[in-house]
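missing the sequence, but the structure's below:
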């Protein structure tokens, strides 16, 4: 289910990801604050909107296995190179990479191969920002079977936060810091929407506005990890 043909225009339209969106502003700020790269690779860059944001401040290129998505990303971020095969990434080129809602689409063994290719393509001190849904998080508990991460059939590798920690450790990555994105996919209760948002969304809003990684893992929809290669 992680083959590129699944990620066509209808996929992005159904997920509200054909255009830019506020969350990408937050991720771009995290990249600047915590990774501070000279040359960043956006892994699974999709239609290129995070890539374009990052390219405003630094050199940014993409990796995208969907030919449709890669072609759109090249138009959205015309100053970026977008590769469609990790095996041809130039060695030692990047001092950071991002993978925002990518790893949950890839089974463990192909993901391990991808990480090995990323290690070859990055510098030894490279930093990474990885974002994945958290099936043990507060949003999953509050929404139950309606949790939005369960509605995407391409989400074939949903791990709780703690299991990702183990996976990264087993594949040569050290966690520098981690957090949750908080609760943003309202409603989470039977309260009217404005009251539900006030009750559940204030921590998320504060973290978003600050552009930092503050919230306790497990307190929201997804897990965020700042990673570096283990020595």
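Alright, I've got the coordinates. Values in this document were obtained by computation on a predicted structure and should not be read as measured data. Residues are numbered from 1 along each chain as shown.

switch to C-alpha atoms for all contacts and neighbour counts from now on
Fine.

what does stretch 44-58 contact?
Stretch 44-58 is contacted by residues 17-20, 24-25, 27-28, 37-40, 42, 60-66, 69-74, 76-77, 79-80, 99-100, 102 when judged by Cα atoms under 8 Å, 6 or more residues apart in numbering.

ignore what I typed, I meant stretch 81-89.
Contact with stretch 81-89 is made by 60-67, 70, 73-74, 114, 117-118, 121, as judged by Cα under 8 Å, 6+ apart.

ok, 7 Å please
If you take Cα atoms under 7 Å, 6 or more residues apart in numbering as the criterion, stretch 81-89 is touched by 61, 62, 63, 64, 65, 70, 74, 114, 117, 121.

show me what counts as buried in stretch 61-77.
By neighbour count on 16 or more other Cα atoms under 10 Å, the buried set for stretch 61-77 is 61-74, 76-77.

in the longest helix anywhere in the chain, what counts as buried?
Counting residues, the longest helix found in the chain (DSSP state H) is helix 193-210. Residues 197, 200, 201, 203, 204, 205, 207, 208 are the ones in helix 193-210 that count as buried (16+ other Cα under 10 Å).

please apply the same query to stretch 80-94.
Using 16+ other Cα under 10 Å as the test for burial, stretch 80-94 gives 80, 81, 82, 83, 84, 86, 89, 94.

got the residues you listed as JSON lines, with distance to residue 106 and secondary structure columns?
Below are those laid out as JSON lines (distance: Cα to Cα, whole Å; DSSP: H, G, I helix; E, B strand; the rest coil):
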{"residue": "80", "distance to residue 106": "24", "secondary structure": "coil"}
{"residue": "81", "distance to residue 106": "23", "secondary structure": "coil"}
{"residue": "82", "distance to residue 106": "19", "secondary structure": "strand"}
{"residue": "83", "distance to residue 106": "18", "secondary structure": "strand"}
{"residue": "84", "distance to residue 106": "15", "secondary structure": "coil"}
{"residue": "86", "distance to residue 106": "14", "secondary structure": "helix"}
{"residue": "89", "distance to residue 106": "19", "secondary structure": "coil"}
{"residue": "94", "distance to residue 106": "22", "secondary structure": "strand"}
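
what about versus this one:
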């Protein structure tokens, strides 16, 4: 089986993910807020990583299935969630191993920005959702790209790489920037209706020493962009 970038630093990433600002106090609480009451719902965690969001959804009463392209991440998720957890190694760029209309909801946390092509993956996510089902997405905020890369063309779909430190280990991640209008067009062309676009603040219980200097509790900052979509 081929490895992914995350296979090489899965443990370090998973450890960092547990308590850092961006995941533990910002993206994950915001995604859970979008999902709302999931009790009794069939949920696909598309890009589940080491499973913290999947665990939180399961604790809220959802029947959750997780997929990730990284076999190492899936093994960490299995260690967290137990041997009976429904976890698969699957790449969103390929057909998903599920029947049509298998799920009530799909969550895709910080995964689509790794993909150059959104048409195929979004078509598959629409296929496995029942009509009226929900897709909840978080991606790198497109507005940060021209700030970090002032000479780049905001309106072009562009590949770029950045280095991150995970638990003291440096890793390079490669993303695809796409402007906001390209994101919304991809969603609607795949058969989704956009019900909300949000830029939330970090969670109310975020420790002050975790926030960036100068950011007061309860204030938003440019980092990720969140979409709630309905399958039509």
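Everything's here; your move. Computed from a prediction, not measured in an experiment: that's the story for all the values here.

got a TM-score for the pair?
Scored against TM-score structural alignment, normalised by the length of the first structure, the superposed chains reach a TM-score of 0.72; 197 aligned residues with a Cα RMSD of 3.0 Å.

picking that back up, so which of the contacts of stretch 81-89 of the first structure are in strands?
61, 62, 63 (DSSP state E).

residue in the second structure paired with the last one?
When the second structure is aligned by TM-score structural alignment, the residue opposite residue 63 of the first structure is residue 67.

doesn't residue 229 of the second structure lie inside a helix?
No - applying DSSP: H, G, I helix; E, B strand; the rest coil, one finds residue 229 of the second structure to be strand, outside a helix.

the aligned partner of it in the first structure: neighbour count?
Aligned by TM-score structural alignment, residue 229 of the second structure pairs with residue 227 of the first structure. For residue 227 of the first structure, the neighbour count with other Cα atoms under 10 Å is 23.

for residue 208 of the first structure, see how far away residue 103 of the first structure is.
Note on residue 103 of the first structure: its distance to residue 208 of the first structure, by Cα to Cα, to the nearest Å, is 22 Å.

list just the nearest of the buried residues of helix 193-210 of the first structure to residue 179 of the first structure.
Of all the buried residues of helix 193-210 of the first structure, residue 207 has the smallest distance to residue 179 of the first structure: 10.3 Å, by Cα to Cα.

for the closest residue to residue 201 of the first structure other than its chain neighbours, helix, strand, or coil?
Of all residues not flanking residue 201 of the first structure in the chain, residue 183 sits nearest, at 5.5 Å (Cα to Cα, 6 or more residues apart in numbering). Three-state call for residue 183 of the first structure (three-state DSSP): coil.

strands of the second structure, start to end?
For the second structure, the strands defined by DSSP E occupy 42-46, 63-68, 86-89, 103-109, 129-140, 158-166, 169-177, 192-198, 224-231.

for residue 148 of the second structure, find the nearest of the ones you listed.
Closest to residue 148 of the second structure of these is strand 158-166 (Cα to Cα; 10.3 Å).

now the closest one, how far from the centre of its chain.
How far strand 158-166 of the second structure lies from its chain's middle: 16 Å, per Cα atoms, centre = their mean, to the nearest Å.

got a list of contacts for it?
Against strand 158-166 of the second structure from outside (Cα under 7 Å, 6+ apart): 12, 13, 16, 170, 171, 172, 173, 174, 175, 176, 177, 178.

so where is stretch 180-196 of the second structure in the first structure?
The aligned range for stretch 180-196 of the second structure in the first structure is 161-177, by TM-score structural alignment.

where's the residue most central in space within the first structure relative to residue 29 of the first structure, distance?
Central residue of the first structure (Cα atoms, centre = their mean): residue 100, 1.1 Å from the mean position. Distance of residue 100 of the first structure to residue 29 of the first structure, computed by Cα to Cα: 13 Å.

ditto for residue 227 of the first structure
In terms of Cα to Cα, residue 227 of the first structure sits 16 Å off from residue 29 of the first structure.

and residue 64 of the first structure, by the same measure?
Distance, residue 64 of the first structure to residue 29 of the first structure, using Cα to Cα: 22 Å.

fine by me, thanks again.
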